[in-house]
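K.L.:
Please find the sequence and the predicted model below.
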Amino acid sequence: MEPAKSFLDLGLHEWLIKQCEIVGLKKPTPVQEQCIPAILAGRDCIGCAKTGSGKTAAFSLPILQKLSEDPYGIFAVVLTPTRELAHQIHEQFRALGKPLGLRLSLIIGGMSLLDQGAELSHKPHVIIATPGRLADHIRSNTSFNMKKAKFLVMDEADRLLVSSFSADLGLILGILPEKRQTLMFSATMSETLEQVKSSAMSDPFIFRIESRIATVDELDQRYVLTPAAVKDAYLVNILQDFLEKHDRSLIMVFVKTCKLCQILTLALQDLGFNCNGLHSMMKQKERLAALARFKSHSIKILISTDVGSRGLDIPKVDLVVNHNVPTVSKDYIHRVGRTARANKPGLAISLVTQFDVRLVHAIEDLMGVKVAEYPFDEELVQASLNEVELAVRQAGIKLDEEDFDERRLINKRKDAILREWEAGEEEKPTQTLGNSSKTKRNKQLKR
């Protein structure tokens, strides 16, 4: 069978093809080529493809076409695990659906509940939401319902189908109609997705790139062996060396915790680097501002926790540095997927201590490739060691003075109280999710 050469071959309407051209989508990617016709034909769909392969357009285009044929609100509900990814999906829907006069509602934390409630009461065509915030609206809802929704989309589905989202997801699934199309997309096929495929969906169309290598060929993957005590000095010198050779490049640095993200951001700024942080303890407007500055090249380095590792489309990132090696190998794939996008080359460097060797081997086994050592002059580290250590120590002191840990504990207490409340709600007859109700969850997904 000849591959599709244009969006017209996929059965899309002319107005939508023209809009694709306007936003720069000239030729369908494999995931779009295979999934769009299946979704237009009314089938459930599971799409698993490498990051940067165009999965958002693979579900947004057929949804917009179906909406144009029978417009009403609320037509589609799109769930995603992070606020940043929700914003990105929102922007793509808005760009592609502009000729329709598309009504969108972005339902995420960090924004006004009242304003969001007013939006929902006006029946937007498409709701794009994180599960927690949408569940909050459902619990307090008096003015909207989703009983006529035609589509449920779960983007980064492997991340959504975990226990931390189960209560909120169960509440959402419980009020969606039985007759709907369920679309799940992810960069990796998890065991949970395999279970859903076999027990909770109605003869889904499945697209999965059969390749053991989970990253693109254009990605150069390297490691640097470093003693744990001087890892920050290694990071600083790798960044300095790379920027001297590629002064227009963008760099993402992934770290393990919010506090470390904040410390490294302050320390690097003190050392003269043009950078910002991105983590879940920042206010939403600060997170969006940091992303916007990074995308516009106003800053060159973005220090991020794993909140920035999934789905974000920043096409010009040239280097990804893993300050820590992820304990979950698939998290590594999502991190390094921020570079080498759209067939452009990219470099990923992981700082590996003596405690991380086992984790690196697990990543190599998952990908089916070996990570090579990055050539690096260690004498540079010795020359700057004291300066870097001082900057990091002063940043830590500043955070302590600002009661950063206390704010984190307050947020944890709030989360614990909410979980206790949800647990009480789940004990009622409306219970839909949890370890004892997997069958109910599967039935809901099958709807």
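P.N.:
Yes, it's here.

K.L.:
C-alpha from now on. contacts and neighbour counts both.
P.N.:
Fine.

K.L.:
In the helix or strand containing residue 294, which residues are buried?
P.N.:
Element membership for residue 294 (DSSP states H and E) is helix 284-295. Using 16 or more other C-alpha atoms under 10 Å as the test for burial, helix 284-295 gives 284, 287-288, 290-291, 293-295.

K.L.:
Give the other helices and strands that it contacts.
P.N.:
Under the contact definition 3 or more C-alpha pairs under 8 Å, 6 or more residues apart in numbering; DSSP states H and E, helix 284-295 sits against strand 275-278, strand 301-304.

K.L.:
Put this next to the first one:
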Amino acid sequence: MNSECFESSSMLLSDLGLENWLVEQCYSMGISDPTPVQRYCIPKILKGENCIGISQTGSGKTLAFALPILQKLSEDPYGIFALVLTPTRELAIQIAEQFKVIGKPIHLEVSVIIGGMNMVAQGSEINSQPHIMVATPGRLADHLKSSNDFSFKRTRFLVLDEADRLLEGQFTEQLEVIFEALPSQRQTLCFSATMSKNLDELKNISCIKPFVWATESDVSTVEKLEQHYVLVPHMLVKNASLIEVLNNFQGKNPDSSAIIFTKNCKCCQLVSVALHNLGFENVALNSHLKQRERLASISKFKSNKSKLLVATDVASRGLDIPMVDLVINYSVPPVPKNYIHRVGRTARAGKGGLAITFITPREIAPLKRIEDEINTKLTEYKVSDKKVLNILLQVEVAWREAAISVEDEDAEEKKEINKRKEEAMQGTELQENKYKRSKHKQKSNKKIKN
């Protein structure tokens, strides 16, 4: 693996072989100095090499592939020139927005193909042959299975963003459908903040031996990130301790934003509703929400209208939310790699940040695995026992009320789903009866004619 040290000597974007219009677009966005991943990967991509870039969250990986792709596109513009695959809808939308901003001078056309949107409208977009397509594997595979009206035969670039997540197994069937539709003669670019077992698989996907660049840091999380744990004996104390941490943080940093990560969608909704009950204005982000609700939550959080986001791991990767100062792991991440992505939401672009993980005595072993992965020891974050005891009852009441509310919402949602299923079944039965009557009538007419 090629892994080079980022030298102290200064280098500008213009030194990487990029054309003036791209450099000027970056300057207009306040970007002049390339990050290490950009410095080493952009020249290789411009030379036509396949590339694997492994670099910390917030290190500028999107521009590392977007800039050379746009330069090559400007030399020979046609669609579909590049396909970018991502594991989440929100990340797909964000990448597309960055392409649009940089590619404005060449009138770039970008399509976002993700779940939660109208299939027919998306099909029309695909048929218009956009220059860049950014997609989640599931929805794109659905389009490929249901339509022969578009082709990737001339596509020059395939990008796997958050490549390790795409190759974990969840998207295997969809990726097989997509790779089958792509030409073998293409450049394959793979980027992620973490990579281990899947590196050989990525090399195979790249077809030709790729250039591999990985940050040389022994620590998988950024140096300016303070990382702590809070040890709690049971859930009652955990919830009250969470409120005490938020009170303390917001009291000292009234203009700062925070993300609370939870283990699943139901837990996310529960914590979000409970915090609302206790006067903490927040927005939730999880895969059970409708797409418009997910986009609204991100918009409110990124615009600082809401300073608290409660989310599942759907928010842990790639989202560019630069103002986050605190990440709280309400639930210990199931694997150490997830921890790296979660805490990567803070301490971005050289700024400091704080990460606090709540653990029970049973979760000390998972914490040790995280420490081994990141090569850093977490220190205890002190929470006032007296203050926690003072709010314990109030917090417990709020959580119980939230649990009832979430259960009622689930029951209402199931009722609505069952209603739609029943209506669909009735519609099917009506069609079958209509078909039977039609066949019976045809037989009767034949008898009359005979």
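P.N.:
Noted; the coordinates are in hand. All of these numbers come straight from a predicted model, not from anything done at the bench.

K.L.:
ok so, going back, take the buried residues of helix 284-295 of the first structure and write them to TSV, including distance to residue 275 of the first structure.
P.N.:
Shown next, in TSV, are the buried residues of helix 284-295 of the first structure (distance: C-alpha to C-alpha, whole Å):
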residue	distance to residue 275 of the first structure
284	18
287	13
288	14
290	9
291	11
293	9
294	8
295	12
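
K.L.:
quick one on the thing from earlier: any idea which of the helices and strands packed on helix 284-295 of the first structure is most buried?
P.N.:
strand 301-304 (a mean of 26; mean count of other C-alpha atoms under 10 Å).

K.L.:
those helices in the stretch 251-400 of the second structure, which residues are they?
P.N.:
Assigned helices in the stretch 251-400 of the second structure, in chain order: 265-277, 291-302, 336-343, 364-374, 385-449 (criterion: DSSP state H, counting those that start in this stretch).

K.L.:
could I get those helices as a markdown table with distance to residue 197 of the second structure?
P.N.:
Output for the helices of the stretch 251-400 of the second structure, formatted as a markdown table (distance: least, C-alpha to C-alpha, whole Å):
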| stretch | distance to residue 197 of the second structure |
| --- | --- |
| helix 265-277 | 28 |
| helix 291-302 | 32 |
| helix 336-343 | 12 |
| helix 364-374 | 14 |
| helix 385-449 | 38 |
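
K.L.:
quick one, what contacts residue 391 of the first structure?
P.N.:
Taking C-alpha atoms under 8 Å, 6 or more residues apart in numbering, we find residue 391 of the first structure in contact with 267-268, 270-271.

K.L.:
Buried among these? Need that as a selection in PyMOL.
P.N.:
Here is the PyMOL command that selects the buried residues among the contacts of residue 391 of the first structure (16+ other C-alpha under 10 Å):
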select buried, resi 267+268
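
K.L.:
Can you tell me which of the contacts of residue 391 of the first structure lies closest to residue 78 of the first structure?
P.N.:
residue 268 (36.9 Å; C-alpha to C-alpha).

K.L.:
Ok, which of the helices of the stretch 251-400 of the second structure comes nearest residue 154 of the second structure?
P.N.:
helix 291-302 (31.4 Å).

K.L.:
ok, now how distant is the residue nearest to residue 395 of the first structure when sequence neighbours are not counted from residue 298 of the first structure?
P.N.:
The spatially closest residue to residue 395 of the first structure, leaving aside those adjacent along the chain, is residue 263, at 5.3 Å (C-alpha to C-alpha, 6 or more residues apart in numbering). According to C-alpha to C-alpha, to the nearest Å, residue 263 of the first structure stands 21 Å off from residue 298 of the first structure.

K.L.:
Can you pick out the residue with more neighbours from the two?
P.N.:
Counted by other C-alpha atoms under 10 Å, residue 263 of the first structure and residue 298 do not tie: residue 263 has more neighbours, with 23 against 13.

K.L.:
which residues sit in contact with the counterpart of that one in the second structure?
P.N.:
Matched by TM-score structural alignment, residue 263 of the first structure corresponds to residue 270 in the second structure. Contacts for residue 270 of the second structure (C-alpha under 8 Å, 6+ apart) come out as 399, 402-403, 406.

K.L.:
If you rank these by neighbours, which is first?
P.N.:
Using other C-alpha under 10 Å as the neighbour test, the contacts of residue 270 of the second structure are led by residue 399, with 23 neighbours.

K.L.:
Tell me the residue in the first structure aligned with that one.
P.N.:
In the first structure, residue 399 of the second structure lands on residue 392 (TM-score structural alignment).

K.L.:
Repeat that for residue 58 of the second structure.
P.N.:
Under the alignment by TM-score structural alignment, residue 58 of the second structure pairs with residue 52 in the first structure.

K.L.:
Residue 288 of the first structure matches what in the second structure?
P.N.:
So residue 288 of the first structure corresponds to residue 295, using TM-score structural alignment.

K.L.:
Go ahead and confirm its match touches residue 90.
P.N.:
Yes: if you go by C-alpha atoms under 8 Å, residue 295 of the second structure and residue 90 touch, sitting 7.4 Å apart.

K.L.:
Many thanks, we can stop here.
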